[in-house]
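A.B. asks: have a look at this prediction, sequence included:
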Amino acid sequence: MEELLAGPGHLRPRTVLQRIFGASPLSPEGLPWYRGALGEIAVGRLLQRLGPEWLVLHAVPVGTGASDIDHVLVGPAGVFTLNTKNHEGQPVWVAGRTLMVAGQKTRHLYNSAHEASRASKLLTTAAGFPVEVTGVVVVVGPKSLTIKARPEQAAVVTDAQLLRWLHRCPDVLDQQEVARISAAAARPGTWHRRPAHPGDPAALQHTFTRLHQLENQARRRRAAWLLGIPAVGFMMLANGAGMGAALFQALAGR
């Protein structure tokens, strides 16, 4: 979410006419970040339902740059890094080292395994004993998830399956181990060499909520105008080519 709101070029100004006809407040570069943020928020809400025996961290900055881990979980069932992927309405197919979305290969499994390995090294150093971490790709809202063969590098579940899958994992850590790992995970210096002062979560959420409202409003307006294309054509004839060109430019303003 923070990357979306802070990233240069992710949002774009709109003229009054563009607002009226439903031009998106998001740039083409910002749209994938927006969808990703929606997926992270959806999974974050699900994780609120885990019991008090779990530590849940969101958007954990890691390394030296701007990379982060969507969610880190520490509980009796172990330590997990969750890599959320919003593929709403798309078919997802998994076998071995391959994860495809709508027939296209992705690096989701590799990236999730890399995150888990990185987290394991950092937590092992911070906690003072070996910490195993399981990478999980959480696919949000897919049309279908087909597991043709067990994924080799990370677990793969949908958002609807996530909590049930976590509850089915056997306990591997005792209370003392959970406490020690949780204490290490909660320290920003465990993850990032130069941890930044965290932003105000409430302010970020408020800004994103407003952006979400504007995007939904724009979608509704585009849909309404597309349904009214015959009326637009009549207006073009009645008001001249200049007005018609402006209308269609606004309608195509994504």
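C.D. replies: Sure thing, it's come through.
A.B. asks: switch to C-alpha atoms for all contacts and neighbour counts from now on
C.D. replies: Fine.
A.B. asks: the strands in the chain, which residues?
C.D. replies: All strands of the chain, identified by DSSP state E, fall at 55-61, 68-75, 78-86, 91-95, 98-101, 104-105, 133-140, 144-149, 155-158.
A.B. asks: burial count for residue 237?
C.D. replies: Residues near residue 237, counting by other CA atoms under 10 Å, number 12.
A.B. asks: cool, residue 1 as well?
C.D. replies: 19.
A.B. asks: any idea how far residue 211 is from the residue lying closest to it once chain neighbours are set aside?
C.D. replies: Ranked by CA to CA, 6 or more residues apart in numbering and with sequence neighbours excluded, the top spatial neighbour of residue 1 is residue 37, at 5.1 Å. Noted for residue 37: a distance of 11 Å to residue 211, by CA to CA, to the nearest Å.
A.B. asks: ditto for residue 88
C.D. replies: 19 Å.
A.B. asks: for residue 51, same thing?
C.D. replies: Counting by CA to CA, the gap from residue 51 to residue 211 is 31 Å.
A.B. asks: neighbour count: these two, which is higher?
C.D. replies: Between residue 51 and residue 211, counting by other CA under 10 Å, residue 211 is the more crowded of the two (17 against 9).
A.B. asks: got a list of what the more buried one touches?
C.D. replies: residue 25 (CA atoms under 8 Å, 6 or more residues apart in numbering).
A.B. asks: apply 10 Å and report the result again.
C.D. replies: 5, 11, 25, 26, 34, 205, 217 (CA atoms under 10 Å, 6 or more residues apart in numbering).
A.B. asks: included below, for side-by-side comparison, is a second structure:
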Amino acid sequence: MEDVLTVRRWRRYGADRLYVTRGTGARVGSVDLQSGEVVVDDPLLEGRLRRAAQAYLRADVTELAMTVPAPGVGALDPVDESALQAWLGGDDWDTIDLAAIRGERGSSVRTRLERMADEGWQVVHDVPLGRQGSLVEHLVVGPGGIFTVAERRHAGQHVVVEGRTLRVDGCSTSYLRDARLEAARVRDALLAAACAAVNVRGVVVVQGELEMRTVQPGHDAFAISRQDLQTVFRALPVRLDPARIAAIAHVARQSSTWSH
């Protein structure tokens, strides 16, 4: 017999968790992606929860349904077990190395942005934009201006940016359009919170084989590779002085700014 586990990600109010449910809708448990804490309702299901969480993080999708052996069923036969382990990347199923899976060992977008603090940049993470549960992954305020930053993972895929279009393995995406819309919403919220004459641009940070066919940093939304993130931000012309940066960052950290 087999069971289907569904994994969904929940990111609000600074929290970032995976919730796993069975095909019946019954809750299996959760994984806190910030602390690594695993909470399981039934100890017999912990191994299955960890497998599903690993698969979700590797797949980089919004929701994952994964078929696993039902509780009480014996181990997989050697061929199936080898195939599943190869698909999950060969890791021990009893260990979820979140830092490695999410690329956060000293080289994540969050870490790279925070390293620019000494150069006058301030970052607000997981900004709750509006009442519908939307989150801005990173809001960056610094000498070069104000930016929303979102990461898109396409390891091993060919990503081409040309004009206002971003394609992954030849397929067009809405990444740049979404970044423009998100930046516009952030700008409107800051204006409503009395930050006068602000301009916000969207940045899509790509993990993958990125080919740039257009020079973009002057656009209202642009894409860069993760390894070039700091270089591009440091090369931007100065638009904001330290006092203005501090004032805007202060407003950005107030929950009331984003509750409309």
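C.D. replies: That came through fine. Every value quoted in this text rests on a predicted model; they were computed, and no experiment measured them.
A.B. asks: tm score of chain vs chain?
C.D. replies: After superposition, the two chains reach a TM-score of 0.64 (TM-score structural alignment, normalised by the length of the first structure), with 189 aligned residues with a CA RMSD of 3.3 Å.
A.B. asks: mind listing which of the contacts of residue 211 of the first structure are in helices?
C.D. replies: Residues of the contacts of residue 211 of the first structure located in helices (DSSP state H): 5, 34, 205, 217.
A.B. asks: isn't residue 17 of the first structure up against residue 245?
C.D. replies: No - Residue 17 of the first structure is beyond contact range of residue 245, at 12.0 Å (criterion: CA atoms under 10 Å).
A.B. asks: which neighbours do these two share?
C.D. replies: Common neighbours of residue 17 of the first structure and residue 245 (CA under 10 Å, 6+ apart) are residue 251.
A.B. asks: higher neighbour count, the two?
C.D. replies: Between residue 17 of the first structure and residue 245, counted using other CA under 10 Å, residue 17 has the larger neighbour count: 15 against 12.
A.B. asks: quick one: contacts for that one?
C.D. replies: Neighbours of residue 17 of the first structure in contact, by CA under 10 Å, 6+ apart: 23, 246, 247, 249, 250, 251, 253.
A.B. asks: how about residue 126 of the second structure?
C.D. replies: Residue 126 of the second structure touches 11, 12, 13, 14, 15, 16, 134, 135, 136, 137, 138, 139, counting by CA under 10 Å, 6+ apart.
A.B. asks: now the buried members of those residues.
C.D. replies: Buried members of the contacts of residue 126 of the second structure, scored by 16 or more other CA atoms under 10 Å, are 11, 16, 135, 136, 137, 138, 139.
A.B. asks: any idea what the third one aligns with in the first structure?
C.D. replies: By that I understand residue 135 of the second structure. Alignment note (TM-score structural alignment): residue 135 of the second structure maps to residue 68 of the first structure.
A.B. asks: its match - nearest residue in space that isn't next to it in sequence?
C.D. replies: residue 61 (4.1 Å).
A.B. asks: measure that neighbour to residue 186 of the first structure for me?
C.D. replies: Taken as CA to CA, the span from residue 61 of the first structure to residue 186 of the first structure is 12 Å.
A.B. asks: of these two, which one has the most company?
C.D. replies: residue 61 (22 against 14).
A.B. asks: which residue comes closest to residue 259 of the second structure once chain neighbours are left out?
C.D. replies: residue 130 (5.3 Å).
A.B. asks: what's the closest non-adjacent residue to the alignment partner in the first structure of residue 200 of the second structure?
C.D. replies: Aligning on TM-score structural alignment places residue 200 of the second structure opposite residue 133 in the first structure. By the measure of CA to CA, 6+ apart, the closest residue to residue 133 of the first structure outside its immediate chain neighbours is residue 79, 4.9 Å from it.
A.B. asks: count the neighbours of the aligned partner of the one you found in the second structure for me.
C.D. replies: In the second structure, the residue paired with residue 79 of the first structure according to TM-score structural alignment is residue 146. Residue 146 of the second structure has 26 neighbours, counted by other CA under 10 Å.
A.B. asks: what does residue 181 of the second structure give?
C.D. replies: The number of residues near residue 181 of the second structure, taken as other CA under 10 Å, comes to 16.
A.B. asks: contacting residues for it?
C.D. replies: Applying CA under 10 Å, 6+ apart, the residues near residue 181 of the second structure are 175, 187, 201, 202, 220, 221.
A.B. asks: will you turn those into a markdown table that also has distance to residue 79 of the second structure and neighbour count?
C.D. replies: Output for those, formatted as a markdown table (distance: CA to CA, whole Å; neighbours: other CA atoms under 10 Å):
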| residue | distance to residue 79 of the second structure | neighbour count |
| --- | --- | --- |
| 175 | 39 | 22 |
| 187 | 54 | 22 |
| 201 | 50 | 24 |
| 202 | 46 | 27 |
| 220 | 51 | 20 |
| 221 | 47 | 25 |
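A.B. asks: and the residues you listed, which two are furthest apart?
C.D. replies: 175 and 187 (18.2 Å; CA to CA).
A.B. asks: longest helix anywhere in the second structure?
C.D. replies: helix 175-192.
A.B. asks: and it against the first structure, how far off on average?
C.D. replies: Compared with the first structure after fitting, helix 175-192 of the second structure deviates on average by 0.7 Å (mean CA distance after the TM-score superposition for the first structure).
A.B. asks: nearest spatial neighbour of the counterpart of residue 155 of the first structure in the second structure, skipping sequence neighbours?
C.D. replies: If you follow residue 155 of the first structure across to the second structure using TM-score structural alignment, you land on residue 222. If the residues on either side of it in the chain are set aside, residue 222 of the second structure comes closest to residue 203, at 5.2 Å by CA to CA, 6+ apart.
A.B. asks: what is the end-to-end distance of stretch 59-77 of the first structure?
C.D. replies: Start-to-end, stretch 59-77 of the first structure (CA to CA) is 21 Å.
A.B. asks: do the same with stretch 180-191 of the first structure
C.D. replies: 15 Å.
A.B. asks: list the buried residues for that stretch?
C.D. replies: Here stretch 180-191 of the first structure shows 181, 182, 184, 185, 188, 189, 190, 191 as buried, counting by 16+ other CA under 10 Å.
A.B. asks: distance to residue 101 of the first structure for those - can I get that in a markdown table?
C.D. replies: Listed next are those as a markdown table, based on distance: CA to CA, whole Å:
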| residue | distance to residue 101 of the first structure |
| --- | --- |
| 181 | 34 |
| 182 | 34 |
| 184 | 35 |
| 185 | 32 |
| 188 | 34 |
| 189 | 35 |
| 190 | 34 |
| 191 | 30 |
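A.B. asks: any idea how far residue 172 of the first structure lies from residue 133 of the first structure?
C.D. replies: Taking CA to CA, one finds residue 172 of the first structure at 12 Å from residue 133 of the first structure.
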